[in-house]
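Asker: return a 3D structure for these sequence lines:
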Amino acid sequence: MSIDEYVAALPADQAAVATALRSRIDAGLPDAEGRMWHGHPVWLRGDDPVAGFKAFPRWVTLLLWHGSEVTEATDALTASADGTRWSLKITAPDEVDESALDGWLTQLAR
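Answerer: Sure thing, here's the model as predicted:
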């Protein structure tokens, strides 16, 4: 399955969220390769995952594997138990904060 097929198989609202995330991640991580990894879209540098998203029944989760490197304080992101990976649940297309996402990706692109 390709990223295009993954997004096309989602319900309309989730597909809109996924499309917005994909566009921002593609632009924000130009040196990372977007591909299907463990069943969902992930952008990797070599074998190192940087960002991605995964659809669940009621939301799409933005995944940032190096979220602890984001220095901009935000309450939007939730840290994993070990504090290195951060995520954000998005339930509707208008919840995608492109400015914040672009800022996070700029920090992760370094």
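Asker: from here on, just use CA atoms for contacts and neighbour counts.
Answerer: OK.
Asker: could you pull out the strands for the protein?
Answerer: With DSSP state E, the ranges of strands along the chain come out as 33-37, 40-45, 48-55, 60-64, 78-79, 86-90.
Asker: got the buried residues for the longest one?
Answerer: Put plainly, it is strand 48-55. Buried residues in strand 48-55, counted by 16 or more other CA atoms under 10 Å: 49, 50, 51, 52, 53, 54, 55.
Asker: list of residues touching that strand?
Answerer: 10, 14, 18, 21, 25, 32, 40-44, 60-66, 108 (CA atoms under 8 Å, 6 or more residues apart in numbering).
Asker: run the angle between that strand and strand 40-45 for me.
Answerer: Counting by axes from the mean of the first three to the mean of the last three CA atoms, to 10 degrees, strand 48-55 lies at 160 degrees to strand 40-45.
Asker: gap between strand 48-55 and the chain center?
Answerer: Chain-centre distance of strand 48-55: 5 Å, with CA atoms, centre = their mean, to the nearest Å.
Asker: ok, now how distant is residue 42 from residue 74?
Answerer: For residue 42, the distance to residue 74 equals 22 Å [CA to CA, to the nearest Å].
Asker: and residue 35, what does it touch?
Answerer: 2, 3, 41, 42, 43, 44.
Asker: neighbour count: residue 42 and residue 74, which is higher?
Answerer: Set residue 42 next to residue 74 and count neighbours by other CA atoms under 10 Å: residue 42 wins out with 26 against 10.
Asker: this one next, for a side-by-side:
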Amino acid sequence: MIALEIQAYNNKQTTVDQKICEILATTISSELVEAESKIWHAHPVWFLNGNPIVGYSKQKTGLRLMFWSGASFEDEKLNVIGAKFKDASVFYTKIEEVNINDLKRWLKKSKEIQWDYKNIVKRKGKLERLL
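Answerer: Model (predicted):
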């Protein structure tokens, strides 16, 4: 089930982006049933034990789906931008670009491979891998 605040975020998007948001939110919520979801830093994010796992946001180049630990997934379809953090993203501009099999594979990896963003401030910016 999609949280009301996430549904409200989705409803504010263009018609095309609403469809992309809907499929992302529905798939993420069904695959990460144990996750808490909320609007965090102005966009939808799912957390496992307080650690951010996946989220999406509207950007100039399209709808960005980001996995906080995605760089460690070693998946060529995910773009790794920086070296300091372990995030990786994919951008969508059309509903047809969303590959459910890829999304489910990444969500499975997001449960298995996590970096501890929850305690990054306490560790003065140093990330540690969670087991």
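Asker: before we move on, the earlier item: which of the contacts of residue 35 of structure 1 map to contacts in structure 2?
Answerer: Retained in structure 2 (both residues aligned by TM-score structural alignment, their matches' CA atoms under 8 Å) from the contacts of residue 35 of structure 1: 2, 3, 41, 42, 43.
Asker: in JSON lines: the residues you listed, plus distance to residue 104 of structure 1.
Answerer: Output for these, formatted as JSON lines (distance: CA to CA, whole Å):
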{"residue": "2", "distance to residue 104 of structure 1": "25"}
{"residue": "3", "distance to residue 104 of structure 1": "22"}
{"residue": "41", "distance to residue 104 of structure 1": "18"}
{"residue": "42", "distance to residue 104 of structure 1": "16"}
{"residue": "43", "distance to residue 104 of structure 1": "14"}
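Asker: relative to residue 92 of structure 1, which of those is nearest.
Answerer: residue 41 (18.4 Å; CA to CA).
Asker: weed out the non-buried ones from the contacts of residue 35 of structure 1.
Answerer: When the contacts of residue 35 of structure 1 are checked for burial by 16+ other CA under 10 Å, the buried set is 3, 41, 42, 43, 44.
Asker: the lengthiest helix in structure 2 maps to which residues in structure 1?
Answerer: For structure 2, the longest helix by residue count, based on DSSP state H, is helix 15-31. Counting by TM-score structural alignment, helix 15-31 of structure 2 lines up with residues 12-28 of structure 1.
Asker: and the matching stretch against structure 2, how far off on average?
Answerer: Once fitted to structure 2, stretch 12-28 of structure 1 is off its aligned match by 0.7 Å on average (mean CA distance after the TM-score superposition for structure 1).
Asker: any chance you could list what contacts that stretch?
Answerer: By CA under 8 Å, 6+ apart, stretch 12-28 of structure 1 touches 7-9, 32, 34, 43, 51-53, 55, 59-60, 62, 90-93, 96, 98, 101-102, 105-106, 109.
Asker: again, 6 Å this time
Answerer: Residues outside stretch 12-28 of structure 1 that contact it (CA atoms under 6 Å, 6 or more residues apart in numbering): 7, 93, 105, 106.
Asker: just the contacts of residue 35 of structure 1 now: which is nearest residue 81 of structure 1?
Answerer: residue 42 (20.4 Å).
Asker: could you find the counterpart of the closest one in structure 2?
Answerer: The alignment partner of residue 42 of structure 1 in structure 2, by TM-score structural alignment, is residue 45.
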